[in-house]
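Q: Quick one: sequence and predicted model below, then my questions.
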Amino acid sequence: MKLVEPPSCSSPSTIVFVGRNRRGQWVAQEQNGLYGGLFVSRAQAVKYARFENGQHPGTIIELPREIELDMGKRPHTIVSQRAA
């Protein structure tokens, strides 16, 4: 029996960037750094991005510039303000 990990994204509007790094490897990275990876081909990077974002190809953006995988990013924190 093959176990499959569920997608990491929680929203279908999650944007995933796909492009090459300076070494020529393909990178797929969620806009806030929640998930990402390095791949040997564009097809594998896009396949991963589609799986992780819930099969929404319209939210995958291929970048013409270099992109480096950065898993140290922190998701944006929503700060609630209370009225005084």
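A: Happy to help now that I have it. Residues are numbered from 1 along each chain as shown.
Q: CA only for contacts and neighbour counts going forward, please
A: Fine.
Q: If we go by neighbour counts, what in stretch 48-60 is buried?
A: By neighbour count on 16 or more other CA atoms under 10 Å, the buried set for stretch 48-60 is Y48, A49, R50, E52, N53, G54, H56, T59, I60.
Q: what's the spacing between the most centrally placed residue in the chain and E62?
A: In the chain, the residue lying closest to the centroid (CA atoms, centre = their mean) is E30, at 2.3 Å. Separation of E30 from E62 (CA to CA, to the nearest Å) stands at 12 Å.
Q: another one to put next to it:
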Amino acid sequence: MKLVEPPSCSSPSTIVFIGRNRRGQWVAQEQNGLYGGLFVSRAQAVKYALFENGQHPETIVELPREIELDMGKNPNTIVSQRAA
């Protein structure tokens, strides 16, 4: 009998965005809003992202613009750009 693992929400194709919010805190947020958090350092944000995504550093994207943690109902709008 062959064992098959169920699909994981932390599949290697899952992108995790990291960056700073407008208050200077580090944010890590999964692209669909499934998980995320606020951190005091970049290292902690990356460590969390690696833990959550199954140790896939290639799926972590550091954003040059602000990112706000959004655990609301619309996960497609997690990345916000600073207003000019």
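A: Everything's here; your move. Please read these numbers as outputs of a predicted model, since none were measured by experiment.
Q: re the thing from before, tabulate the buried residues of stretch 48-60 of structure 1 in TSV, adding columns for secondary structure and distance to V16 of structure 1.
A: Formatted as TSV, these follow (DSSP: H, G, I helix; E, B strand; the rest coil; distance: CA to CA, whole Å):
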residue	secondary structure	distance to V16 of structure 1
Y48	helix	10
A49	helix	6
R50	helix	9
E52	helix	9
N53	coil	8
G54	coil	11
H56	coil	10
T59	helix	6
I60	strand	5
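Q: Looking at these, point me to the pair that's furthest apart.
A: Y48 and T59 (12.8 Å; CA to CA).
Q: before we move on, the earlier item: what sits in contact with each of E30 and E62 of structure 1?
A: F17 (CA atoms under 8 Å, 6 or more residues apart in numbering).
Q: Okay, helices next: where are they in structure 1?
A: 42-52 (DSSP state H).
Q: now the strands for structure 2?
A: 16-20, 26-30, 36-39, 60-62 (DSSP state E).
Q: Just put these in CSV and tack on distance to S80 of structure 2.
A: Below are the strands of structure 2 laid out as CSV (distance: least, CA to CA, whole Å):
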stretch, distance to S80 of structure 2
strand 16-20, 11
strand 26-30, 12
strand 36-39, 15
strand 60-62, 14
